[in-house]
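Asks: Let's see this in three dimensions:
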Amino acid sequence: MATYQAWEALGDPSRFAIVTALAERPRAVGELARELPISRPAVSQHLKVLKDAGLVTDRAEGTRRVYRLNPAGVAALRDQLDTFWARALDGYQEIAEEENP
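Replies: A predicted model of the protein is given here:
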């Protein structure tokens, strides 16, 4: 999974709302469409983008597909955020040490 693709996917407000809903619990397309101000076909298109980005997975349950967050995809985003945060703290520490030797 390319984390750039995942960040780009989350940049869309509808996809971010879908991920937020799926963080609560798995849902089918119809349920997501009822909760969001977009059509069922639009939800399906957004889910395809999120799935291609590695952020969601799906499985068949009878005649419907149930979507959930992909733990590996979410973990990759968190690892990247942790790296950014560590670099920011290191930079702050370097500046603080330069100012107060």
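
Asks: going forward, measure contacts and count neighbours with C-alpha atoms only.
Replies: Noted.

Asks: residues in contact with Gln5?
Replies: Contact analysis of Gln5 by CA atoms under 8 Å, 6 or more residues apart in numbering lists Ala53.

Asks: and after the strand or helix carrying it, which helix or strand comes next?
Replies: Element membership for Gln5 (DSSP states H and E) is helix 3-10. As assigned by DSSP H and E, the chain's next helix or strand after helix 3-10 is helix 13-24.

Asks: what does that next one rub up against?
Replies: Ala9, Leu10, Leu32, Leu36, Ile38, His46, Leu47, Leu50, Tyr67, Arg68, Leu69.

Asks: State whether the third one is indeed within a helix.
Replies: Same thing as Leu32. Yes: remark: Leu32 belongs to a helix, assigned using DSSP: H, G, I helix; E, B strand; the rest coil.

Asks: Could you give the separation of the helix holding Gln5 from the chain centroid?
Replies: For helix 3-10, the separation from the chain centroid amounts to 8 Å (computed by CA atoms, centre = their mean, to the nearest Å).

Asks: one more to line up against the first:
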Amino acid sequence: MPNYSAEVDAVLRALADPTRRAVVERLAKSPAVVSDLLASFSMTLPSLLQHLRILEDARVITSNKQGRVRTVSLRPGALDVLHLWLGEQRTSAERQADRLGIHLARATSKEN
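Replies: Below you'll find the predicted structure:
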């Protein structure tokens, strides 16, 4: 079992806040300029920047500044570590049930 608990912890901490989850949901659609993000949330710029910093420190988002415009985007594969961790947490009973379901589906399709 790979040891990436620090990464998982950082991502889970970053996503524990509803505002940060909303930011991630928004950025999943497309990158956004910080000022556009700010218009979507009822908070001050310093508060939004603090949320963005936490997401960036957890390596969930990236930011790029050109002139006075900062654009943030969801980092490709940023949530893969959670997917892997959750997959490892599945119980053997769930895996057995999955295998049984696949077996039954194949058996049913062979009969038809």
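
Asks: so how far does the helix holding Gln5 of the first structure sit from its counterpart in the second structure?
Replies: Mean deviation of helix 3-10 of the first structure relative to the second structure after superposition (mean CA distance after the TM-score superposition for the first structure): 0.8 Å.

Asks: Of the contacts of helix 13-24 of the first structure, which belong to strands?
Replies: Cross-referencing the contacts of helix 13-24 of the first structure against strands under DSSP state E gives Tyr67, Arg68, Leu69.

Asks: rewinding a little: please convert the contacts of helix 13-24 of the first structure to JSON lines, extending it with neighbour count and distance to Thr83 of the first structure.
Replies: Shown next, in JSON lines, are the contacts of helix 13-24 of the first structure (neighbours: other CA atoms under 10 Å; distance: CA to CA, whole Å):
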{"residue": "Ala9", "neighbour count": "22", "distance to Thr83 of the first structure": "20"}
{"residue": "Leu10", "neighbour count": "19", "distance to Thr83 of the first structure": "19"}
{"residue": "Leu32", "neighbour count": "21", "distance to Thr83 of the first structure": "32"}
{"residue": "Leu36", "neighbour count": "14", "distance to Thr83 of the first structure": "33"}
{"residue": "Ile38", "neighbour count": "12", "distance to Thr83 of the first structure": "35"}
{"residue": "His46", "neighbour count": "18", "distance to Thr83 of the first structure": "28"}
{"residue": "Leu47", "neighbour count": "23", "distance to Thr83 of the first structure": "27"}
{"residue": "Leu50", "neighbour count": "25", "distance to Thr83 of the first structure": "23"}
{"residue": "Tyr67", "neighbour count": "22", "distance to Thr83 of the first structure": "28"}
{"residue": "Arg68", "neighbour count": "22", "distance to Thr83 of the first structure": "25"}
{"residue": "Leu69", "neighbour count": "24", "distance to Thr83 of the first structure": "22"}
